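A.B. asks: Just a sequence and a predicted model for now, questions to come.
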Amino acid sequence: MTVHAQAAPAKVPAVRLKITEIFHSIQGEGLTAGVPTVFVRLTGCPLRCSYCDTAYAFTGGEYVELPAILSRVAAFATSHVTVTGGEPLAQAGCLELLSALCDAGHQVSLETSGALDVAPVDRRVVRVLDLKTPSSGECARNLYANLDLLQSGDQVKFVLTDRADYDWAVETARRYDIASRACVLFSPAFGLLDAATLADWMLADRLPFRLQLQLHKLLWGEVPGR
């Protein structure tokens, strides 16, 4: 009787992502502002917003396999983790990273432009959608179907540079009734719109939204990795 050797199972390629930086800082934005957080910044972004403050993450970076990323995050012994970019969802492995971080017991948030579909994102992840305003030059890229996927705890951010952005953001938030599904954050573009002016506009219009300042920039300025 002839015995045929069984073929070895195909090796599954390891999940790896291109990483710009992994660092420990204070969360500067959103509902957990002020909370110590580990940031995993993925490399690459298909958008080119006029006010982008992380253009250094468009290129470069290094490929890191998923277990090594989890190990580097765990070394900081911090429960909160934010996956950001660039645009993190531009990398297919981001979905597995998010789920793996949740499985490891972290409280995970995703900072995304909202231009890419968030439907596949693990439901345990807090999604922070950055809807692009007219002055960004990328307003046409907003995927408004994402708003139908919002759940309790999610956040929608508008970065504003002027009154035209503000008026557009107010109208958009009201048209889609975003505040009934998620926290709405109005953030002045750093160095472009005075925060007190934005606060005055919001108070005058009795908006049920939240003014957001970038706490990390108030502490350390525009320093990468902070």
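C.D. replies: Looks like it arrived, so ask away.

A.B. asks: going forward, measure contacts and count neighbours with C-alpha atoms only.
C.D. replies: Fine.

A.B. asks: Return the set of buried residues in the top strand by length along the chain.
C.D. replies: Criterion DSSP state E: the longest strand present in the chain is strand 16-26. For strand 16-26, the neighbour count (16 or more other CA atoms under 10 Å) marks 16-24, 26 as buried.

A.B. asks: go on, stretch 57-65?
C.D. replies: 57-58, 61, 65.

A.B. asks: For those residues, name the two members farthest from one another.
C.D. replies: For those, the farthest-apart pair by CA to CA is 58 and 65; their separation is 19.5 Å.

A.B. asks: returning to what we had before: format the buried residues of strand 16-26 as a markdown table; extra columns: distance to residue 143.
C.D. replies: Formatted as a markdown table, these follow (distance: CA to CA, whole Å):
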| residue | distance to residue 143 |
| --- | --- |
| 16 | 27 |
| 17 | 24 |
| 18 | 24 |
| 19 | 25 |
| 20 | 26 |
| 21 | 27 |
| 22 | 28 |
| 23 | 29 |
| 24 | 31 |
| 26 | 29 |
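
A.B. asks: next up, a second structure to put side by side with the first:
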Amino acid sequence: MTPDTAPDITPDTAPDHSPEAISAQNAGAASAQDVASEDDVEAVRRQGKIRISEIFGPTVQGEGALLGMPTVFVRTGGCDFRCSWCDTLYAVDPTFRADWLPMDATAILDRVKQLSNNQPILITLSGGNPAIQPLAPLIQLGQQQGFTFAIETQGSIARKWFATLDHLTLSPKPPSSGTVFNANDLAACIAAARSPAATGTTPPLPHPALPSP
């Protein structure tokens, strides 16, 4: 699939991204006490594990460009945002970290296959923010077995493996979330998804999900 022209990601006003401004404006954002330590996250990564909040389906995608598609959701644990109206705090707040199961790619895919009766299906990677997790091995293993992958992320963290996805949904958070929009971060995510250097193959088409006010 050949990407179209990049969407206009210029905000109405240029946000102030200084530490002071972010501290003042991000009332709903993750605080230093709430976020899992980098050492803790890295320890899980070194084990080749992904923090999983839940895996469920098959169900039908209820929103976005893939509306109506049968899918199994793989919801990861952990997020770099704290949206004021978040409806999945159990996959965001480290208070629930004990409920997040570290799983490797094989174990995750085995669970998906149990739910799909061993039939290849669209796997939707959600969160939290799934871009925090080391998902490249899972995507590679699943695609080798006929599965396709979509990710839903706010566009705050760019990963090289975005280019290996079949579908990328970027959903910048609006002012009502209490978080600060960073156009540069979003642009980096789009660039990562469109980079053929990561795989040598045609990258996916990002699906921008326009925020509501």
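C.D. replies: That came in fine, so what should we check first? Every value quoted in this text rests on a predicted model; they were computed, and no experiment measured them.

A.B. asks: related to what we said a few turns ago, same list (the buried residues of stretch 57-65 of the first structure) but as a markdown table, adding secondary structure and distance to residue 154 of the first structure.
C.D. replies: Formatted as a markdown table, these follow (DSSP: H, G, I helix; E, B strand; the rest coil; distance: CA to CA, whole Å):
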| residue | secondary structure | distance to residue 154 of the first structure |
| --- | --- | --- |
| 57 | helix | 24 |
| 58 | coil | 25 |
| 61 | coil | 28 |
| 65 | strand | 28 |
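
A.B. asks: Out of those residues, which is nearest to residue 47 of the first structure?
C.D. replies: residue 58 (9.4 Å).

A.B. asks: Who are the contact partners of the closest one?
C.D. replies: 43-45, 86 (CA atoms under 8 Å, 6 or more residues apart in numbering).

A.B. asks: do the same with residue 18 of the first structure
C.D. replies: When contacts are counted by CA under 8 Å, 6+ apart, residue 18 of the first structure is found next to 42-43, 61-64.

A.B. asks: Quick one: distance of the longest helix seen in the first structure to the chain centre.
C.D. replies: Determined from DSSP state H, the single longest helix within the first structure is helix 163-175. Centroid separation for helix 163-175 of the first structure versus its chain: 21 Å, with CA atoms, centre = their mean, to the nearest Å.

A.B. asks: One more: stretch 153-172 of the second structure?
C.D. replies: Worked out by CA atoms, centre = their mean, stretch 153-172 of the second structure lies 6 Å from the chain centre.

A.B. asks: And the strands in the second structure, which stretches?
C.D. replies: Under DSSP E, the second structure gives strands at 50-60, 70-76, 101-103, 122-126, 148-153, 167-170, 206-208.

A.B. asks: can the ones you listed go into a markdown table with extra columns for distance to residue 193 of the second structure?
C.D. replies: Compiled in a markdown table, the strands of the second structure are given as follows (distance: least, CA to CA, whole Å):
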| stretch | distance to residue 193 of the second structure |
| --- | --- |
| strand 50-60 | 21 |
| strand 70-76 | 20 |
| strand 101-103 | 25 |
| strand 122-126 | 15 |
| strand 148-153 | 11 |
| strand 167-170 | 8 |
| strand 206-208 | 7 |
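
A.B. asks: Thank you kindly, that will do.
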